[in-house]
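S.K.: no FASTA, just this:
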């Protein structure tokens, strides 16, 4: 009875690994075709031809592209992301704290946005086509129409500058208290919440409304159950699979899409680290950050697919 589920889950995992391998090729190729010379950007315009030639030899830039790719991929598989060209620091060590900072911000943004979005979706379904439903849908449409950088600047202007309730710069450091850390990330977390809330709410509402068209919902209504009981006992449990899928996709966006928000609030996460080194044309750092973001996104998509498979009653009970 479990063979269809096991087979589908195994297929999703294998496809995810192959997709990540393909993405690694694209990331490496994309960084190689960037205009300019890496050695020249490191040594500056005043570097002598001999110095440039020596640095290219040291960095392995004279080797064929496929040799450099497999060398880089082999290092990634063994946990060696290389060293930053601009500072000489180990990339894995530098990314460690920043990666956890990004996860900390994404976690609290998700903890705030997911319950709000699901609750708002349930309320919108309960009062569908009424003033409450239209108000919630209008707010969701307005928030999804605004880019995250615009929302971030609005929060900085009104909350940090005008009202002076929270700091405009989200500075965190080792040894910082938990409450102070939460206060520092409040504004970027709110900005991310506004971005993902609308999509999750609208998809929750659509998933439950789709289930509400089923015959067993009509049967439950004929039994005399209240609208809240119908939604809670019958509609919502059967809409879990698409809702979980949407939640996982938005979690992936929270981790991968924090780049702009981190730059706006000068938050020391992976996004800020990536942007800093893009401007310096530090190719190994860009490759490492891009691959980590891709791995997180693909893994969360695999989790979404597996959850949808496991929660499918036709697969759990094939007979």
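M.R.: Looks like it arrived, so ask away. Owing to the predicted nature of the structure, the values given are computational and were not obtained by experimental measurement. Numbering: from 1, shown residues only.
S.K.: alpha carbons only for contacts and neighbour counts from here, please
M.R.: Fine.
S.K.: all strands of the stretch 51-200 of the chain, in order?
M.R.: With DSSP state E, counting those that start in this stretch as the definition, the stretch 51-200 of the chain shows no strands.
S.K.: hang on, residue 27 packs against residue 287?
M.R.: Yes - shown here, residue 27 and residue 287 form a contact pair, counting by Cα atoms under 8 Å, at 6.3 Å.
S.K.: dump the residue contacts of residue 97.
M.R.: When contacts are counted by Cα atoms under 8 Å, 6 or more residues apart in numbering, residue 97 touches residue 269.
S.K.: just the one 3 residues further on next, same as before
M.R.: Taking Cα under 8 Å, 6+ apart as the contact definition, residue 100 lies against residue 269.
S.K.: residue 112 versus that one, what's the distance?
M.R.: Residue 100 sits 18 Å away from residue 112, going by Cα to Cα, to the nearest Å.
S.K.: one more to weigh against that first structure:
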């Protein structure tokens, strides 16, 4: 087995172990929440016999470790349990909400990733110019503002005052593609403004760091144009940190949509998670939390693997 294969297997194994630990911590955290779930659902007027029968129906009369193993076994079989609020299978609730969240994340990623790389390249190419300072100032402003504030500002100016886009991003299975793009533009723009700033600044820093290398200086002495130095020499050698930050921000686009979806009443996993927490629908909370953790861990593992494959020193250990 080659060194590269060992590194990839090690990263994947570590990701699976991390996901297992996260699932256990999430289950323990829910167990530690105050209050009686059966009492919360049935109300204060429920009798002790009714509460006992309902606890047995939910499996709450079993030890916590047995309930965790039973839940984990169901997850491995694709069974996330039954919603306590609606009585439907959790997988049925996740399906359409997952499609909406992935649509919003893809919408934002398709615009944000190339835009951030291009802005980072231009900022490095025109370093210390008015363009560089303006882009950095805009990026710092976007980073410093929380998502909900950006969302409400966009609603105020682009929806309420200008009347260009709808305030609420309501879409369903019957909504056409162009109509869905139009209705979800404001939440997508909110995500874009936040993640572009992070990716652009990291791209700029990585390119500038590579530009200080001796082989870049040699290319300059040979008279190679500056744009060609950056695109053909600096960018390929700066891919590892750029890929890492892009992967982390793509994970944020899926995991960090909770606040944005609530602000715009977007019917995705984030809104489902908030509703489930409000109604103490723990099977749904566990399923959505596990999905978010799986996406975040998977994209981080992929970023590590791509960084290893793009860096000969990591592949060969020299």
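M.R.: Nice, I can see it. The structure displayed is predicted, hence computed values, not measured ones.
S.K.: for the stretch 151-300 of the first structure, what spans make up the helices?
M.R.: With helices called from DSSP state H, counting those that start in this stretch, the stretch 151-300 of the first structure shows them at 178-211, 215-222, 227-230, 236-238, 240-256, 258-264, 270-279, 283-310.
S.K.: the third one: which residues count as buried?
M.R.: In this case it means helix 227-230 of the first structure. Within helix 227-230 of the first structure, the residues scored as buried using 16 or more other Cα atoms under 10 Å are residue 230.
S.K.: repeat for the first one
M.R.: Along helix 178-211 of the first structure, the positions that meet the burial threshold by neighbour count (16+ other Cα under 10 Å) are 181-209, 211.
S.K.: what does the shortest one give?
M.R.: Applying a neighbour-count criterion of 16+ other Cα under 10 Å, one finds 236, 238 buried in helix 236-238 of the first structure.
S.K.: okay, now residue 63 of the second structure: neighbour count?
M.R.: 9 (other Cα atoms under 10 Å).
S.K.: any idea how far residue 69 of the second structure is from it?
M.R.: 10 Å.
S.K.: any buried residues in the top helix by length along the second structure, and which?
M.R.: When the second structure is parsed with DSSP state H, its longest helix is helix 90-125. Neighbour-count burial for helix 90-125 of the second structure flags 90-91, 93-94, 96-109, 112-113, 115-117, 119-125 (criterion: 16+ other Cα under 10 Å).
S.K.: once aligned to the first structure, how far is it on average?
M.R.: Helix 90-125 of the second structure, aligned to the first structure and superposed, deviates on average by 0.7 Å (mean Cα distance after the TM-score superposition for the first structure).
S.K.: ok and that helix relative to helix 269-278, angle-wise?
M.R.: 130 degrees (axes from the mean of the first three to the mean of the last three Cα atoms, to 10 degrees).
S.K.: what angle do helix 90-125 of the second structure and helix 239-255 make?
M.R.: 140 degrees.
S.K.: how far does stretch 145-157 of the first structure sit from its chain's centre?
M.R.: Here the centre of stretch 145-157 of the first structure is set off from its chain's centre by 18 Å, with Cα atoms, centre = their mean, to the nearest Å.
S.K.: do the same with stretch 14-22 of the second structure
M.R.: With Cα atoms, centre = their mean as the basis, stretch 14-22 of the second structure stands 17 Å off its chain's centre.
S.K.: buried residues of that stretch, list them for me.
M.R.: In stretch 14-22 of the second structure, counting by 16+ other Cα under 10 Å, buried: 15, 19, 20, 22.
S.K.: same deal with stretch 55-64 of the first structure?
M.R.: For stretch 55-64 of the first structure, a neighbour-count test (16+ other Cα under 10 Å) marks 55, 56, 61 as buried.
S.K.: got it, and stretch 27-45 of the second structure?
M.R.: 27, 37, 38, 39, 41.
S.K.: let me know the closest of these to residue 137 of the second structure.
M.R.: residue 27 (42.2 Å; Cα to Cα).
S.K.: surely the closest one and residue 286 touch.
M.R.: Yes - counting by Cα under 8 Å, residue 27 of the second structure touches residue 286, with 7.3 Å between them.
S.K.: now do the shared contacts for these two.
M.R.: With Cα under 8 Å, 6+ apart, residue 27 of the second structure and residue 286 have no common neighbours.
S.K.: how many neighbours does residue 143 of the second structure have?
M.R.: 16.
S.K.: let me redo that: residue 131 of the second structure
M.R.: Neighbour count of residue 131 of the second structure, defined by other Cα under 10 Å: 14.
S.K.: from residue 154 of the second structure, how far off is it?
M.R.: Going from residue 131 of the second structure to residue 154 of the second structure by Cα to Cα gives 24 Å.
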